[in-house]
Structure formats: structure tokens, C-alpha cells
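Q: Make a model of this:
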Amino acid sequence: MFKYNLTVFIKSLLMFSVFSSIIYAQETTDNQSIQSSQIYERIMFIEVRGSQRIESDTIKSYMTVKPGDLYDDAEVDRSLKILFNTGLFADVAIRYENSGLIVFVIENPIINRIDFEGNSALKDDKFEEEIELGPRSVYTRSKVQADVQRLIELYRRSGRFSAFIEPKVIRQPQNRIDLIFEITEGPTTGVSSINFLGNRNFRDRKLKSQLVTKESKWWRFFSSDDSYDPDKLAYDREQIRKFYLDEGYADFQVVSAVAELTKDGNNFVITFVLDEGQVYEFGESSIESSLENMDTDELLYLIEHRKGNQYKATDIDMTVDALTLAVGEEGYASAEVRPRVRRKREEGIVDIVYSIDEGPRVYIEKININENTRTRDEVIRRELRVSEGDAYNKVLIDRSETKIKSLGYFREVETSIRPGTEEDRMIVDFEVEEQPTGELSLGAGFSSAESLLLEIGISERNLLGRGQSVRLNISTSERRKQFEIGFTQPYFLGRRLTAGFDIFHIDNDYRRYSSYRSTQSGASIRAVWPMAEYASLSVFYRYLKEEISSYFFQSGYNLADDYNADKSEIGYSYVIDTRDDPIDTTRGWTFSVGQDIAGLLGESEYIRSNFGGRYYYEIARNWVLSAGANAGYIYNYGNKDLRINDRFFKGGNTFRGFDRAGVGPKEKLTDRPRGAELFAIGTLEVTVPLGLPDEFGLRTALFTDFGIIGKNDDEDRVLNTGRAQELVGDINSPFYNLSDLLSQNYSAINEACRNDSAGLNEIYGTLCTRFVDDATFRATVGVTLNWNSPFGPIRFDIGRAVVSEDYDDAKFFRFSGGTKF
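A: Model prediction:
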């Protein structure tokens, strides 16, 4: 019993002790809380210390606590973080003291200037465009490190992966600093090799020719394509994919594209892993449409591929664009064309169904032109193929972007689409980056026809941002001197009409070819209308003063073509050009027809007609067959004689294998061309790949030129004026003491030459002219080599005449070249 009571007593005593401790602790906490509340009651004032250029009120405005607020640790901490995040301060501290908050700040310095040291590959202005910091901005370490990364990335994009940049700070009075970026550029990181794995049907060399990135070789000292760039690698990956899809490999995939840095850190090794798949042909093609009143049979001609053709992804893309445009012109601007591809792997066939459905009705709410600091808005907007309020049409928007790029005023053009104010509204933004449009050029060249050629030109393609162009060009060579001023106004009178004028002076010395010199001075006005997507009609009126001066030969020969007269011409030309590329053409065709009519106010009366066309077809990759023809005819409809300068002279570049003006009618005794009134020349040419890397810039072609050139209305007349003078004193001459001979008219002798009376040439030797005009068939064969050299384009023509007349002037080798700098 006693033990039990003792146990109860001990337990009760322990419980009392614990309870007393809890009560005491609670009272202590309450007392501390009361004491804390008494210490931190209200914030009576806020004082800022340490600020130099930033006003105290500005600093207080960032804080979430104000005088009169109850003190709250969370709000004070939030204010502290806000002040740090402004980027204005290197350090911030807040202390509660004497019923107020004391804010201690150390301001970040202001950047006085920024300088770059050690850079030579990239210029300062390139860096200034890239970094965010600038003079009079606030210095922070985080911003400096961010700019360092931007500059390093800039160097990497230029192929310098070992570039190192260290920022240095130089303290200046009044809390200012100079920021110096010390740059160690390092060598250009090249590409030692490009490897392909999985390519069973194409050699490495063929695939490498599709890439922008090239292997580093000694001859690429003028190129930057052999430096590694991750962006170029991504582009190359897409280029390989497009190549295979156009070669029939519809299942092709680039499994991986990896660039590995070599141990020495100077080069990269790039490896593409490919999965080629099998080759497909096009099978059945059809069009399905859910649009009302849409006859799909009428659209079948727009399909670019035919059954049995090798699969080519580009043909599908072109068909989609053509169908989208066609149904858009029918009023279904929001229609969507989707190709459904059905592969039959066992048969190697791809069937295509083009599905045309009504897309969601989305309209263009607004079109913005951004960043055009110089070019006026209306100059850009008139190139657009869509307007505000139109139904959204991707094809027309893409064409608008292409049209803006083709102006040549902008370095970059990017299109972006964003939602409008309503669900069925879109806003289209065209972001442009201006580029210089003025040009001062100096040119030099040499050719077997013109010898040394020098040229200076000044031009502006976007005068005052209005889209107008003006040019001044002066050129001189051994045989030609030219001065020309031109002005062009696009969209004349607010219409799709290009108008302009030219003032010119041209001096041609044809002593080597046809024994005369031509000088033309005058002016012309012109206008061009676009008739269709690929066609245009141009008209012109030209008025000039023309002077022809004949050269006398040492023997006394003179072809007597001298005249000084005014000429007035009006003409037109109609041109269609569907070529995919005007320089490196692989498909398409051209056609042109034009006429020049002389008369009206001048002393010449003729109609000169020209026709021409050419067709290009890629028979295999890099093998392009082209067939062309040109023809011309000049008709003298009046009583005035045709001048020698009005006729056609062919040869050189216009009939390869013959010298310039080396084929056609000729004065036989002097061996001087006289020009023709009719010509028709055809050409067949096939581009032959040389198997060399594309960066060599070499292209060659085999050709044959053939045709006829002839018809000349020249009549025999006095040729040797020195010999004619002897007839005056020869008592046996039928023209002894002839008055018109003494007056240098020679009309009687001219008539005798034409009639061959008295056998003048037999009696007096080479007195009369003898014109030959055999409008017979001629043909040549040869090879053309074009080299896009680092010094400018150079062309070599090697041709041999296989069918010709004995008085034609053959030319086995011709070359020309030049550059601008």
C-alpha cells in the first residue's frame, strides 16, 4: 500500500513539473512577443544612405513598405529583393533603427565607354550591334557575362571556336568605368573531313557538292565555307534530305549529323549517318475537292509529275503551290491543299492524292512593315500580293516576301503571322533589314574583241527611299567609248508601269572589222508593263544624231559610207522568261519578239524585226540541254538607203567559231564586212559536269551554232579613189576631163562600175568594189568554259567552223574576263 502511494506521489510530482515548465515557456514566449511588438511597431521614417546619382525618392518608390506601415519582415525582404533586381546597385542592406528603416546602397557604376582590343577578323561595329551594354548604361557583372557569351557566339559563327574574351574594368571618377573587352581570336576552326555513312547509291563527292560546308583545302583561301558553323550544319542536313527526296528516295532520313573537334582543337570532323531507303516512281495522281462547283478535272494539268516519272519532292511542292494559287483565284483564298502520299513499297510506287478542302476562314486584319528606316512604306506595299481584309493565303504571302526580296533594297526579309483581335483575324508582319543601295564601281576587263576595258559607274537603286534608280556609267576600250545617264521610276503614275529615260554618247571604232567609225549621241524614253507573271512588254522612243566616218586605206581604198544625219526610232519588245535561274539555268524557257521602226523625224526609214527563244531541260543532274534560235530582218520601206550601221553583224559571241562580224556579206577586195539584212541562227548546247568541286567555279558546255546570214543591197561603186584620179589625165579614159569626177562626185564611174562598162576593172585594176553575199548555211562546233574566278567571271570559247564560205573569218579561240572592285 505504501509503495503504491509513493509511486502515485512521484508520478504526480513529475506531471506538475512538466506542466509548470510548459506554462513558464508560454509566458516567456508571450512576453517576448509583446516586447518584439513593442520594439517593431510602426515604421516612422525611411532613410537612404550611400546613393550618389539616384534620388532617394526614386529608391523609396521601388520599395513595398512605406512610412506608417507596421513592420513586417516579409515585406522588408521583398523590398530588398526588388532593389537588387533593378540592376542599379552592387549591394543593398536594410536595417530597422530608432523606429525607422535605414537603407544602405552601393550603386553600380555607369559605363563611360566600351572598347574592343585584339580583334581583327571582326570589326567593332559588328560587336556594337550584338552587345546590349553601351555608353551611359549601368554596369552589372551579369550583363557583362551575357555580352561576353554573345561575342563568343559571334566568333563561333565565323568559325573561330577557340576565341577567348576577358572583360576588364578601368575605374574613373564619379563612379564611372571604362569597359574593355580583351579578345584573343584564335585561328579559324576548319573542317578537316566530311564523312558519310550509309550512302550506297551516291558517292561522297556527290553528296559533298550539295553542302554549303566544305572541307578545308589550300585553294579555298578566298572562301569561308570551310569553317565550321552549327547553323550551316543544320542547313546542310536539310540540303541532303532535299537532294535524296528529289532523287526518288521518299523514305530517306538523316539519322544523325555530328561534328567532333580534333585533338589539336583546330578542325572539326563532320559525320552524316544516312538511311537511304528505296527508289520510288510516281504512280496514279488525282485531285479531290470538297469545295462546291470546283471541277477537279480542269486542274489536272497543274500536276507537275506524270505516272512513271521518278519521285521528286519538288514536283509535289510545286503542284501544291500551283493548286493553291488556282483555287485562290477562283475565290477560295482560304482553301488548303494537302498531298496524301500512299507508298507501295513492294512495287516502288507512290500514289498522290491532292485533297482540296475549305480551311478555316481567316482574314488579314493588318499588315505591318517594320524596320524600314529608309525605304517608304508604299514602295514595299505595292509589291504585296495580299491586302488588309483579304482572306489569308500562304502562297500569296510567300510570293509577297519574294517580291520584296527581289527589290534588292533589303539584306533580310522575314514574315511572321500572329493572332489578331478576333479568332478569325491574323496580323502579318514583314520584318526588313535595310542594306546600302548606292554603288560606286570601278571595273576592268580584257577580251580578244575589246582588248583592255575600263569602266567607272555610280548608281543608286533606291533614291531617297522612293524606289527610283539613277545611274551614271562611263566606259572605254580600244574600240568603244560610252557615256550614259539613266533614270527609272517604277510604278509610274501609281500603275504597274516602269518608266525612265536615258542620255547617251557612244563612239564605236570598227576599223578592224568594217573600216568605219560610228558616233551616236542622243536620248531615249522607255516604259515597261508586266503582262503576266513571267512576261513583260516594253516600248521606247529614241532620237539620236549619228555620224559615220570611213577610213582610207593606204592603197587609196575607201568604201565611202560617210554620212551625218539624225535618226528617230520607235519600238517595242515582248519578253517571256520562265527560267528557274537567270545564270545557272536548269529548266524553263524564254521567248522575245521586238521591232524598231525608223522614220518620223529622222533620215532613216526601215523596220527592223528580231525574234528569239531558248528552251532548257535537265536531262540528268548537272547535265542541261538547251536549244535556241534567233532571227532578224530589216526592211527598207522608203527611198533612203540603208546605212551600214543599221544592218546585222554576226560572229563572236553571236555565232561562235567566227570572228566578230566575221560571217556574212563582205567587200571582197578589202575583206571588209558590210552587214546583212537577214539572219537566222540556231544553237544546241549541253552543259557537261567536270567532276570538280563546285567551289572551283568551273562550268563547261559543248555547243553547235548554225544558220544563215545574208542579203545586202550594196551596189558596186568606186573603191580606189586614188586610182580614179588617174582617169582624169588619161586621154584613153572614157572619163577624161569629166566634170563630175573633178568635183569628186564619181557618179559616172559609179554607174560604170555597176554596169561594168568599158571593162573598168580589167583596164584599170582594182577600181570598183566587189561585194559577195552568199546567204548559205554555216555551222560551227566547239566548247565553252566559264570560270567564276576570285577576280571576276572569265569565259573561254573554242570553236571550229565546219561549214563556211572561203571569205568568212573563222576564230578558233576567244576569251573575255573582268571584275569590279
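
Q: use CA for all of it now, contacts and neighbours both
A: Fine.

Q: Tell me how many other residues surround Pro793.
A: Residues near Pro793, counting by other CA atoms under 10 Å, number 16.

Q: Can you give the distance of stretch 202-209 from its chain's centre?
A: 26 Å (CA atoms, centre = their mean, to the nearest Å).

Q: I'd assumed Ile404 was in a strand, is it?
A: No. Read with DSSP: H, G, I helix; E, B strand; the rest coil, Ile404 is helix and lies in no strand.

Q: mind checking how far it is from Arg411?
A: 11 Å (CA to CA, to the nearest Å).

Q: Those two: who's more crowded?
A: Neighbour count, other CA under 10 Å: between Ile404 and Arg411, Ile404 has more, with 22 against 11.

Q: Quick check: Phe196 touching Asp275?
A: No. Applying CA atoms under 8 Å, one finds Phe196 not in contact with Asp275, separated by 10.6 Å.

Q: neighbours around Glu414, how many?
A: 11.

Q: And for it, nearest residue in space, chain neighbours not counted?
A: Computed as CA to CA, 6 or more residues apart in numbering, the closest residue to Glu414 that is not its neighbour in sequence is Glu431, at 5.1 Å.

Q: structure for this one too, so we can compare:
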Amino acid sequence: MLNFLGRDAVAVAGQRTGLKTTATRLATIIFLAVAGVCAGTVQPAQAQAYNFSKVQIEGNQRIEAATILTYLGFGKGETVSAAQLNDAYQRLQGSGLFEQVNLVPRGNLLVVQLREYPTINRVSVEGNRRLKDDVFAPLLKSRPRQVYSPSRAELDAVTITKVYQSDGRLAATVDPVIIRRSNNRVDVVFEVTEGRSVEVERLSFTGNRAFSDRRLRRVLETKQAGILRQFIRADTYTPDRIEFDKQVLQDFYLSRGYVDFQTQAVSSEFTRERNAFFVTFQVREGQSFKFGDIITTSDLPDVDPDEFAAVSKLRSGVTYNPALVENTIARMERLALQKGLNFIRVEPRLVRNDRALTLDLELVLTRGPRIIVERIDIEGNATTLDRVVRNQFSTVEGDPFNPRAIRESAERIRALGFFANADVQAREGSAPDQVVVDVNLEEKPTGSFNFGGAYSLEQGFGLNIAFQERNFLGRGQSVSLSLVTGEDSAAFSFNFTEPNFLDRDLRFSLAAYYTESNTASEGYNTRLIGLRPSLNFPVSDNGRMSVRVFGDGAEMTYPEGYVPGTMSALLEREVDRGTQVGAGVGFGYSFDNRRTGLNPQAGIRFSLDTDFGGLGADYQYAKTEASLTGRTVILNDAVTLRGTIEGGALMSLNSASSRATDRFFLPPSQMRGFAVNGVGPRDLGTAAGTYPGDAVGGNFFAVARLEAEFPLGIPEEYGITGGVFVDVGSVWGLDDTAGTAAIDDSAKLRSVVGASIFWNTPIGPLRFNFTRALSKEDYDIENKFEFTISTTF
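A: Alright, predicted model coming up:
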């Protein structure tokens, strides 16, 4: 029974399913048939079209109706589709002239409803405490009396943000806000939230074996945050500075022969407090290479390779340095120009010897493509005259194009110090064989005015007023005025320099000075005045000569209330000679290879000056001074060695005697460890002179200074290093010793040893010297502690 009923139920269900399927198929066929019939009878919908016989414009105040009709793009009576009307709306909205646009069709009338952007009444930056308004003013595109543009204001906000980021304030935010005023005007306010500077908490390196982290940190512009973090801005994290540091690091290693050096990565990680960065340079040093065999070759019939090889200063066994190769190539190409050989190029070819760690260099003299400089275009120099920039080019219009000469000219332009940015590029000119050199410049301030206090061991504390303009009237000239007053002295100086006199590499200088001294240590008063014009010109790659004429005057007087017989008899005779005014001529020579020498870690500087003066005075003389200074580094650049030898001689030309205003004294800047006028010939028989007697100076002097500077283990971000030094020297010799038996003018050496602390601070490199005299005379005056502004080599 159950099985039967089951079969019956299944049968009935199958019948119902079949009926349902048949009905569905029938309904589908009927629907498709009806749809086909309908498709044959329905017409397509037509797009809406307009025909305006009149256009009414509302809301325009500054914008002319004709300008608005131009943006609409159609005239009266033209048929306009809805799409064309939408395009007209987009053109009006995108013009940047209107804050709101509505197009309202009313039959044959089109109403254009507008609201113009307001006029900017004032632009201000608020909330900026670290940076002043004048930093942003020249950068902003939104300006008073211009039409306000939201997109322009947003770009200005981005500009202000970038300025803060370059200053190390990565969290700075800027919001542009408008304040509406009457007559459709607005004030544009950029609300700044500066945030804190993001510092470099730690600067480290990985992969460096030849040089320590400490040495490499000294190379970089970026510094670790130290105790002077409030003053030294180099410890703020700036991405652009990191990129510059990568190039500096590359140059450092290449100049020491590491041709395979790479900065593989620079990682910058936030500290846990997210207020500073840990910056790590990942480097691969490789090996240091030296020059191997160096040969000069050429296939050109009119070129003698031996003649060009003679001007090369490259030597086998010297550490490889690309700058040395560039300097040699430049010398060879200059020789080619001097011989009238145009388009000569020097192609360096290096052969690597990994086993010997040498690079064999072949300098191949070839004839390059015949390309001529069509013109030199200079832009961006609003103040600096074109000729100042052109003087830095050894190439002029019509000369053969030399890419290396153009690069050297670009470096000289940057070295002027007149421009924040100087971009020099060459592009194809009016023909394939001609090029145009584009010089794009961005000027920066070149003047300074200083007012403040001054201190020196020679003059004590005083007032210092100085003005300097390094690009006077945009002519590239330098003008400086200086007034320095001490406790008992005053000095005024004026200097003018024209670096390209007569449009040549000829430097014209004019110096004038006036000084007064009323010091008790000298026992007499002096007044000096002088005028010195001079010309300076090159005589070799590293040497320059100078010639000059001069006029000077010197007066020695007794101090107020002077009692006769209390001063040295020698000085009394010199005071009684009165004012002496004379003229003279002189020449000088200087040599400096600190940038072009064979060793990038060492260099020397030599100078020699001789004057023949006193013409018109009672004493004619020849005065010569010479100085030789050298520097090198040892122990992987950790220790710097410096040495200086100086000497001078004053000779009478008419058997007259010299005066104290002409003779040599050894001030603390030349002989450390002694006071001003504290060393040298002294009249011990002075009745009531300054203890232990009057210093009279000498006609000759010689001094040698040797010192070493080294790290003290203090973190280098503090800028503190140590040093030791030894000075040996003497001043001696007098023309007139009559009646002065108590004067010993023989050449007796003095020697001093000492220790130094160097401190690089925002106000300059300070130096503290602690000294002890090893050999001296009883009458010499020591100075066991000195505080000075350190000089650099």
C-alpha cells in the first residue's frame, strides 16, 4: 500500500512539473513575439535642445560680459544641446574667475548667474614663531589686490609646509583660511602649526672598515644632536641634506682611491618618542687603488704626445683621485688651445689591476666633434651684471665647445658666492654643430653689517663695527669698511677689490688704513696712516704675483705727562724724529696647492712679500716677509698635523736706523705663550719704564710652529677636539744701540709647548691654549693661558 501510494504521488508530481515547464516556455515565446513587434514600432528618444535668443548675465562686477560670452562658446540664435550647455558650464567654472556658476534656461532666455572670486585684501602667515614672514613673502603666489584662487592658496600652503620641512620640522601643518571683508574682499591667512624640529639623535655607518664612524661624521653636513642643538641647525633631519651627504661621502672615498665605493642605502628610523631620527648609512668601501702606469698617446699627426705628457703632474704610486685626472686633462686641453689645435679632447682610459690594486691610465689625445658655442644665455641675475658671470667663462661665442671647460666655468660661478643656485647646461643651438649654454641663476644677499664687541690679546676688549659688500653694485667688486676700538687703541680700514680689472684675470685692490695706539705696554703713542693700491695676476696654475705702490706715514709721540728719561734712550731718539711720511713699491708671490696638489689630504701655502719704502722720509728700507704653511692628516684622517715657518728681515738702504713702527714684534698670534710685546729685545736700563723694561722690537724674526689636532673621545657633535703644539722662535737685531747697553739684541731662541682645546661654536671656532715656556729670557713676559678665535688652514 505504501509503495503504491508512493508511485502514484511521483506520477502526479511528474505530470505537474511537465505542465509547468510547458507553460513557462509558451509565456517566453509570447513575450519575445510581443517585444519584436514593439521594437518595430517604438521611435528613439530625442536629446533636449535649446535655442536662446537672449543671454542675461547676473553677478559680474569685474569680468566683462564679452569675456563671459566667450567662455560660453555659443551665440544668440544657435541651437545648443544639453551637452554643449554643460561644457559651457565647465568652461566658466574652470576659468578660475568665479566662485559659483549657475546656468538657468528660461525658454528662449539663458540666465547666467555668477559669483566672482573675491579680491585679496591682505595675505598673512600666523602662528610662525621660528621663521619670519619675510621668509615666505617672496614664495607665495597669493598676493594683495589679486583675485583669490583656492587652488593657488592650497599650493601656497604646500610651499610653506616644504619650507618648514627643509628646516627640519616635518610635523608642521598649514591651513589656508579666508576672512571675508566688505566689497567682495577677503583676507587670506595661513594658519601654521610649526611642531618641533625633528633632530638626528644618532648618525651611524655600517660596512665601513677603513674609516671610523667618527671620521665619516666629520665629512657630512648632517650632524648628531648635541649640547648646542638649540643653535646648530645642522642636527635637524632634512631629506635634501641626506641626499647631499651621500654625494659628499662618495667624493670623500673617491679622492682616497676607493673607486668601488657605494652608498647602498640610507635608513631613517624614528626614535621611540618619535621626536628624532636614527640615521644609518650602509656603505660598501671596496679597496683603495693607486695609479699604475701612466702613458699619453695620440694618432693625430699634428700632436706630439710627449709634449702633452710633460704638463701632466700624475705620478705612479700616488693614490688614485679623479680630481687629479681632471686637472691633468684640463692642462693638456689648455696646451692644445695655446698651440692653436682646436677640438682636441683628452680621453682617459683606465685599466684595472685587482691583484696589484692599481689603475693604469692611458690619456688618449683625439679630435672631438666640431661643435661651436653659438651663444651664452644668462638669466636670473637681477643685480649681478652679465659681464661678471661671463668673466668666469674661458669660452666665448664662436669658440670650440669643450664640456669640461663649461663645467669648470660653472664651478667658478658657484664659487663667487653671489648665487644661491647656479645651473649651467648646454643644449643644441640653431644647427646640430652649434650649442647654446644656458646659465640660470638665483641670487642671494652678499652684504653684511656687523656691530658688536671684540677681544684680542693685542688690543683687549673693544667695539667692532664692520660693513662688507662682496658684490658691490652687481659688478663683482668687494668693498669693506671696518672700525675697531680697543682699550687704548683705534683702527679704521677700507678695502676695495676689482677681481677682473680690464676684463682680465687681473685683480686690482686698494687698501687704506688709519690706526692710533696709546698703550702703556709700549710706553709711547703711535699714529699710522697708509694707502696701498696693488695688482695681482696668475703666473702658474697655483702661483700668483702682485705688484704695488704705497704711501704711508708714521708718528711716534710721548704719552701725556711724560717725564724725560723714563723711556728707553733708543725710543726717545725715535720719537724725536717726528712724523715720517714716505712712499715705496713692492711685490709679492704666493703659491697654494691645497686644492690641486697630488695629495688631497695635504697641501702647502707659501707667500713672499718685499717692500722698498721710505722714499721722502729720513729712512729708506727694504722689508721682506715669508711664510710657509703645510697640513696633512695621518691615522686614517683622525689626526691633523700642521706646521708653519715664518721669517722677516728689515734692512736699511741709507745707513739710517729703523724705528719701532717699522720693526718686528712677535705677537701671540705668531709666538704663543708670551704676552703682547713680551718677547724680544728689551731695554732693561729704562729708569721708570714699563716693567721689566721697554720692548723695542728687532729687525729680524723667525718662528716655527708645529701642532697636532686629534679627537678627545667626546662625541663629535659637541665640536670639541684637542691638540698639542710647540713654538720656537726669536726676534733680534737693531741698527742703533748707542747709549743702550742694557739692550740684548742677539738671536736667542725661545721655545714653548702647550695644549689646546678647539671648540667649533655658532660664533666661530674658539681655541683655548695652555702653555709653558721651555726656554726664555728672564725679562720675557709669559702668558700661560690664551683664548682666541682659531684660524683655519
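
Q: Got a TM-score for the two of them?
A: Overlay of the two chains. TM-score (TM-score structural alignment, normalised by the length of structure 2): 0.84; 747 aligned residues with a CA RMSD of 3.6 Å.

Q: buried set for stretch 680-689 of structure 2?
A: Neighbour counts over stretch 680-689 of structure 2 (16 or more other CA atoms under 10 Å) mark 680-686, 689 as buried.

Q: Now stretch 67-79 of structure 1: buried residues?
A: 71, 76, 79.

Q: still on that earlier bit, what distance do you get for the counterpart of the residue nearest to Glu414 of structure 1 in structure 2 to Val259 of structure 2?
A: Under the alignment (TM-score structural alignment), Glu431 of structure 1 pairs with Asn440 of structure 2. As judged by CA to CA, Asn440 of structure 2 and Val259 of structure 2 stand 32 Å apart.

Q: which of those two has more neighbours?
A: More neighbours surround Val259 than the other of Asn440 of structure 2 and Val259, with 19 against 15 (other CA under 10 Å).

Q: how about the strands of the stretch 351-500 of structure 1, start to end?
A: 363-370, 410-419, 425-434, 438-447, 451-463, 468-477, 480-489, 498-509 (DSSP state E, counting those that start in this stretch).

Q: Show me what the last one is packed against.
A: Helices and strands in packing contact with strand 498-509 of structure 1 are listed as strand 480-489, strand 516-530; criterion 3 or more CA pairs under 8 Å, 6 or more residues apart in numbering; DSSP states H and E.

Q: returning to what we had before: so which of the buried residues of stretch 67-79 of structure 1 are in helices?
A: Among those, DSSP state H puts 76, 79 in helices.

Q: how about the buried residues of stretch 67-79 of structure 1 in CSV, adding distance to Ser592 of structure 1?
A: Shown next, in CSV, are these (distance: CA to CA, whole Å):
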residue, distance to Ser592 of structure 1
Tyr71, 88
Val76, 82
Ser79, 77
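
Q: Out of the buried residues of stretch 67-79 of structure 1, flag the one nearest to Ile397 of structure 1.
A: Among those, Ser79 lies closest to Ile397 of structure 1 (CA to CA), at 49.7 Å.

Q: what's the nearest residue to the closest one if we skip its chain neighbours?
A: Distances taken as CA to CA, 6+ apart place Met63 nearest to Ser79 of structure 1, at 4.6 Å, with adjacent residues excluded.

Q: Please give me every residue in contact with that neighbour.
A: Contact partners of Met63 of structure 1, counting by CA atoms under 8 Å, 6 or more residues apart in numbering, are 78-80, 82-83.

Q: okay if I get those as CSV plus distance to Pro339 of structure 1?
A: As requested, these are exported to CSV (distance: CA to CA, whole Å):
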residue, distance to Pro339 of structure 1
Arg78, 57
Ser79, 59
Leu80, 60
Ile82, 55
Leu83, 58
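
Q: can you tell me which two in those are farthest apart?
A: So, those by CA to CA: farthest apart are Arg78 and Leu83, at 8.8 Å.

Q: and Glu27 of structure 1, what helix or strand is that in?
A: If you go by DSSP states H and E, Glu27 of structure 1 is part of helix 2-39.

Q: Now the element after that helix, going C-ward?
A: strand 45-49.

Q: Summarise which helices and strands the helix or strand that comes right after that following strand is packed against.
A: Note on strand 45-49 of structure 1: by DSSP H and E, the next helix or strand toward the C-terminus is helix 56-62. If contacts are counted by 3+ CA pairs under 8 Å, 6+ apart, helix 56-62 of structure 1 sits against strand 45-49, helix 73-85.

Q: Show the contacting residues for the most centrally placed residue in structure 2.
A: Structure 2 has Gly417 as the residue nearest its centroid, 6.8 Å off, counting by CA atoms, centre = their mean. With contact taken as CA under 8 Å, 6+ apart, Gly417 of structure 2 is in contact with Thr446.
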